[in-house]
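J.: here are the coordinates; sequence isn't available:
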């Protein structure tokens, strides 16, 4: 079931079809996903979709929502994973986007942006880079990857917020099956306005400004879903003596 017309790519046979045949029924039993603002995701062309991240399971739920909105869900993936037998083949066939730490961020973003535009593909990029460290699961400080990619490729940057994944799998918690059909809400926002920052993929001030706008947009969407206001200051792990990755 889709909530919008499928893109030409989504309609063509691909490795995503058997994956969807397996994943969609399972997710459909475990959750009930409501998508708001599906019309804001472009039907064709490249895009960068940027969601909040508060559960290990939410990439699967965001992927399902993206598929239901008529687009193919692709993620950034560490380049080393592409060298793993079988897994690497699947990632390449699925068109996942490799990230190499050895390459400069600006040059890598420019190459990735050009490839996305040339193939009219989208990519899902978590701007927080890891599960939020905020005690109440609000979006924390963002990183530059999503904005850098959007600016370098002149690609629409679409903010997304979702809520309910923590009932399926709490942050660093155990997977919960019951009750079935847990409600998940996914809200898609208007593209973040980066028009004044275009042409400045190497300008750190521009990247920082764009990242702030993106995190503000995601937070506003989440405030609406939760029916409450986020803290006035965004959580910064470094100020709290927390590691950037791994369990708290």
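T.: Now that the structure is in, tell me what you want to look at. Remember, predicted model here, so these are calculated numbers, not experimental data.

J.: CA atoms for contacts and neighbours, from now on please.
T.: OK.

J.: Distance of residue 228 relative to residue 88?
T.: 42 Å (Cα to Cα, to the nearest Å).

J.: Pick out whichever of the two has more residues nearby.
T.: Legend: neighbour count by other Cα atoms under 10 Å for residue 228 and residue 88, higher for residue 88 (16 against 10).

J.: quick one: secondary structure of that one?
T.: Three-state call for residue 88 (DSSP: H, G, I helix; E, B strand; the rest coil): helix.

J.: That one: what's it in contact with?
T.: Contacts for residue 88 (Cα atoms under 8 Å, 6 or more residues apart in numbering) come out as 81-82.

J.: Pull up the gap between it and residue 18, please.
T.: For residue 88, the distance to residue 18 equals 17 Å [Cα to Cα].

J.: Provide the count of other residues in contact range of residue 14.
T.: Using other Cα under 10 Å, residue 14 has 13 other residues around it.

J.: before we move on, which element is it in?
T.: Assessed by DSSP states H and E, residue 14 sits outside every helix and strand.

J.: Below is structure B, check it against A:
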């Protein structure tokens, strides 16, 4: 496992992060033995947008634990209303989660990007927006959230892929406690080049093009992990009469 050197962000995590890590990392270790590949490709310092695939309800824990082990603090987007819930709101603020509110997506992305750049921190955004509906668990059509934030702040998008969680938490299935420590692989990809889209960051065409580049990069990483090719046609929930709900 290649691991990036400790960063100023990692050396001074807040108390909430330290408590969560002390509980979650060893607990999740019961279910998964995570192998991390190409950890050096995640920036050791500065802002980033991490874009992972999403095929199991439990895989946010894989992403969070792997990100922590690499040396960066795992932060996700969270609905703004959750920040007003007692206890939960304090935990979200204490771990620096990034609020998502209803409203103009362009201006919201600009605010989110500004916070990331100022704090030299990262955010994890699932570009599919929800669990993949693809029958083979391949990445489906993406949403523009990750690219919108990245273009708003000139922040790199880092594609990642992971595979193995379906062994103990199948999509829409029940958590399996035995056997423990199933192998899960987490691989970090090269930043997705969006430089040619920067001058038209708010256009729908640019956001769609950037999102497809991100989804293609994630899919290529997952093909590497699975040792097989993804379907040529990406699954599109809109064309299969399935609602898209969940994360941005």
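T.: Yes, it's here. Computed from a predicted structure; not experimentally measured.

J.: residues contacting the residue nearest to the spatial centre of the second structure?
T.: Nearest residue to the geometric centre of the second structure (Cα atoms, centre = their mean): residue 124, 3.7 Å. When the contact criterion is Cα under 8 Å, 6+ apart, the partners of residue 124 of the second structure are 49-52, 74-77.

J.: Confirm for me that residue 95 of the first structure is in contact with residue 74.
T.: Yes - taking Cα atoms under 8 Å as the definition, residue 95 of the first structure is a contact partner of residue 74 at 6.9 Å.

J.: wait, residue 237 of the second structure sits on residue 143?
T.: No - Residue 237 of the second structure is beyond contact range of residue 143, at 11.5 Å (criterion: Cα under 8 Å).

J.: Of those two, which one has the most company?
T.: More crowded of residue 237 of the second structure and residue 143, by other Cα under 10 Å: residue 143, with 21 against 15.

J.: Against residue 182 of the second structure, how distant is that one?
T.: Separation of residue 143 of the second structure from residue 182 of the second structure (Cα to Cα): 31 Å.

J.: ditto for residue 24 of the second structure
T.: Distance, residue 24 of the second structure to residue 182 of the second structure, using Cα to Cα: 16 Å.

J.: And these two? Which one has more around it.
T.: The residue with more neighbours, out of residue 24 of the second structure and residue 182, is residue 182; 17 against 14, by other Cα under 10 Å.

J.: wait, doesn't the more buried one sit right on residue 169?
T.: No - at 10.7 Å, residue 182 of the second structure and residue 169 do not qualify as touching, with contact defined as Cα under 8 Å.

J.: Could you pick out the longest helix of the first structure?
T.: helix 204-226 (DSSP state H).

J.: name the helices or strands packed onto that helix?
T.: Packing partners of helix 204-226 of the first structure (3 or more Cα pairs under 8 Å, 6 or more residues apart in numbering; DSSP states H and E): helix 145-153, strand 157-163, strand 182-188.

J.: which residue ranges form the strands in the second structure?
T.: 32-37, 48-52, 77-79, 98-100, 122-124, 157-163, 182-188 (DSSP state E).

J.: so stretch 42-55 of the second structure matches what in the first structure?
T.: Aligning stretch 42-55 of the second structure against the first structure (TM-score structural alignment) gives residues 41-54.

J.: Ignore what I typed, I meant stretch 108-126 of the second structure.
T.: Using TM-score structural alignment, stretch 108-126 of the second structure corresponds to residues 108-126 of the first structure.

J.: For that stretch, which residues meet the burial criterion?
T.: Across stretch 108-126 of the first structure, burial judged by 16 or more other Cα atoms under 10 Å covers 108-110, 112-114, 116-117, 121-126.
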